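Asker: Sequence and computational prediction follow.
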Amino acid sequence: MEFTGGCITMRAFDTAQKLHEDNQVIRSFWEASTLMVYTTLKKRGWLGSEYVSVHESEARLLCGENNRKMKMEYLQNTTSPNVCLSGGADGADLEWGNCAASMGHQVIHWSFPGHSSRASEDQLVRLDDEELKIADRAIENAAKALGKTPPRRPTVSRLLRRNYYQVTWSEACYAVTFFPETGGHAQPPGGTVWATTMFSQLHPGSQDLYVFDQIRGVWLQWQGEWVVIETPPRPSGVWAGIGARDLQQNGKDAIRKLMGCTTDHI
């Protein structure tokens, strides 16, 4: 996905379209994502002349001759090509957002009615239930990969659905959390594992998935398994900054060092 000329070019959409005949996960992503784009744009009045509904029942979009573009008002109007997508929770979410904002990135915290957040009001985008339910297919696919059952409690379900919006348009995903287990296929706990799993499924082949383990104090990169690395590239473009509510000092330091952010900036 590229931020070009005030628009987002959805490379993930192109990849999914090429592969969706061969892979159920990719096919599900393609169907859910086109529906999400169409529903969100239509509902919020952001459908421009470049967007044409072919069959509303299939929610398919034609977006120009060269690329499928999603012009979202809060991205199109930003003066920065760098956008941090997060979830407004205490801990890692707010630290990523604060650091990103201090370094000139636009920050969007996905939320929903009734979700409490200490993020700035101008950074919050509240999704209604119709928009949140578009994430259900991606959550089902992540649940299968994790050997879990999608949560039934409404609030928990909404939180995971909002996680989908953090990662579906992101070029890269950065998380700060805990790895209670070791090994290449260990997974972070809580809601973070749902977000990282959805990112890897929605962006097949991408290795731009990074996690800082607050237990060992190291960065890891997903390369088909988790591999310890010295440090990831500094976030740029459209990226997700997420992680645990229980942000330790080493996790905070890792975020600030990676972003080039100091206490003087915040």
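Answerer: That came in fine, so what should we check first? Numbers count the residues shown, from 1 in each chain.
Asker: rest of the way, CA atoms for contacts and neighbours
Answerer: Fine.
Asker: A strand includes Y174, no?
Answerer: Yes: when classified by DSSP: H, G, I helix; E, B strand; the rest coil, Y174 is found to be part of a strand.
Asker: Quick check, it in contact with G241.
Answerer: Yes: look at Y174 against G241 with Cα atoms under 8 Å: they come within range, at 5.0 Å.
Asker: which residue ranges form the strands in the protein?
Answerer: 2-4, 7-9, 52-53, 61-62, 69-70, 83-86, 106-111, 124-126, 172-177, 209-213, 218-222, 226-229, 238-243 (DSSP state E).
Asker: then this one, side by side with the first:
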Amino acid sequence: MTDCSQFTLYSGGHKGTESEFGKNAECWGLQEVNFSFEGHTVERNKNVKILTPEELKKGDISMEIVSGRMGRTYARADKIRKVFQSIFHMVNNGYHIFAIGWIQTDDTVKGGTGWGVELAKLFNRPVSVYDQDRKAWFAWKDNQWVEEMPVIADKTFVGTGTRNLTEDGKAAIHDLFKRSFGPADQK
């Protein structure tokens, strides 16, 4: 039987997907770390690690690079920069990245979630995205999205995604944990 306490979820504790990942991690007895920064509100405040300005700077990147990689511009660059910096810490600490959202035609993922997915690609990390429109999981392999049902197999992983989590998205997260660790009531 898998010792779930040996697994750690890295997330941001935001409303929607990240909060749902945290609830499932707690239900299955996994460790959890939520990265945030001063002045930022989180919904899930379990094991919150407030990043100092110095720690945030470790995840700093030119907004031109982000805009180029994501194929879009960001109006409130100062606020979104801190969000992107905290996402860096999530991806830097977790190995496999799981995201819930929407894969766009340019192969990026919609919203801030997309930056976590792009970092995973840059860091050559396994990345799995549940596309809420297509109601299916996809993995980034050989520079393309391939439909693939993931499991949590690495001791450290990231759970991130949209604030606008659908019931299908919630079920996808729950099923991911159940597929990976068995029924929660046995833990």
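Answerer: Perfect, I can see it now. Keep in mind it's a predicted model, so treat the numbers as computed, not measured.
Asker: circling back: of the strands of structure 1, which stretch is the most buried?
Answerer: Most buried of the strands of structure 1, by mean neighbour count (mean count of other Cα atoms under 10 Å): strand 238-243, with a mean of 30.
Asker: With structure 2 overlaid, report how far that one is off on average.
Answerer: Superposed on structure 2, strand 238-243 of structure 1 shows a mean distance to its aligned partners of 0.4 Å (mean Cα distance after the TM-score superposition for structure 1).
Asker: whereabouts in structure 2 does that strand align?
Answerer: Alignment note (TM-score structural alignment): strand 238-243 of structure 1 is matched to residues 156-161 of structure 2.
Asker: tell me, what residue is most central in structure 1?
Answerer: V167 (1.7 Å; Cα atoms, centre = their mean).
Asker: Residue in structure 2 paired with it?
Answerer: By TM-score structural alignment, V167 of structure 1 lines up with V91.
Asker: Okay, the residue mapped onto P81 of structure 1 from structure 2 and E18 of structure 2: tell me how far apart.
Answerer: Mapped onto structure 2 by TM-score structural alignment, P81 of structure 1 lines up with Q6. Per Cα to Cα, to the nearest Å, Q6 of structure 2 is found 20 Å from E18 of structure 2.
Asker: Over to E64 of structure 2?
Answerer: Distance from E64 of structure 2 to E18 of structure 2, by Cα to Cα: 27 Å.
Asker: Look at the two and report which has more neighbours.
Answerer: Neighbour totals were compared for E64 of structure 2 and E18, and E18 leads with 27 against 12 (other Cα atoms under 10 Å).
Asker: The strands of structure 1 into CSV, with extra columns for distance to R27 of structure 1?
Answerer: Output for these, formatted as CSV (distance: least, Cα to Cα, whole Å):
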stretch, distance to R27 of structure 1
strand 2-4, 22
strand 7-9, 19
strand 52-53, 20
strand 61-62, 16
strand 69-70, 19
strand 83-86, 24
strand 106-111, 25
strand 124-126, 27
strand 172-177, 21
strand 209-213, 21
strand 218-222, 22
strand 226-229, 26
strand 238-243, 23
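Asker: Mind checking the ones you listed for the one nearest to A32 of structure 1?
Answerer: strand 61-62 (12.4 Å; Cα to Cα).
Asker: Could you count how many residues lie near the match of P81 of structure 1?
Answerer: By the criterion of other Cα under 10 Å, Q6 of structure 2 has 12 neighbours.
Asker: State whether it and K155 are indeed in contact, as I suppose.
Answerer: Yes: using Cα under 8 Å, Q6 of structure 2 is in contact with K155, at 6.4 Å.
Asker: Settle this for me: Y74 of structure 2 is touching S67, isn't it.
Answerer: Yes: using Cα under 8 Å, Y74 of structure 2 is in contact with S67, at 7.3 Å.
Asker: Give the equivalent position in structure 1 for W115 of structure 2.
Answerer: Under TM-score structural alignment, W115 of structure 2 pairs with W194 in structure 1.
Asker: which ones are touching its match?
Answerer: Contacts of W194 of structure 1 were listed using Cα atoms under 8 Å, 6 or more residues apart in numbering, and they are 139, 142-143, 160, 163.
Asker: and the residues you listed, which two are the farthest apart?
Answerer: Top of the distance list for the contacts of W194 of structure 1 (Cα to Cα): A143 and N163, 13.4 Å.
Asker: These two - which one has more neighbours?
Answerer: Set A143 of structure 1 next to N163 and count neighbours by other Cα under 10 Å: N163 wins out with 28 against 17.
Asker: How about that one: what's its closest non-neighbour residue?
Answerer: A195 (5.5 Å; Cα to Cα, 6 or more residues apart in numbering).
Asker: same check, this time on T192 of structure 1
Answerer: G243 (5.7 Å).
Asker: how about the one you found, what does it touch?
Answerer: 91-93, 174-177, 192.
Asker: Equivalent analysis for N164 of structure 2, please.
Answerer: So N164 of structure 2 contacts 16-17 (Cα under 8 Å, 6+ apart).
Asker: now it: how far from I100 of structure 2?
Answerer: Distance from N164 of structure 2 to I100 of structure 2, by Cα to Cα: 9 Å.
Asker: Need the overlap of contacts for these two.
Answerer: T17.
Asker: quick one, helices of structure 1?
Answerer: 11-19, 24-43, 73-76, 92-102, 129-133, 136-146, 154-167, 190-202, 249-259 (DSSP state H).
Asker: Go through those helices and name the closest to P232 of structure 1.
Answerer: Going by Cα to Cα, the one of those nearest P232 of structure 1 is helix 249-259, 7.7 Å.
Asker: so how much does that closest one differ from structure 2 once superposed?
Answerer: Relative to structure 2, helix 249-259 of structure 1 is 0.3 Å off (mean Cα distance after the TM-score superposition for structure 1).
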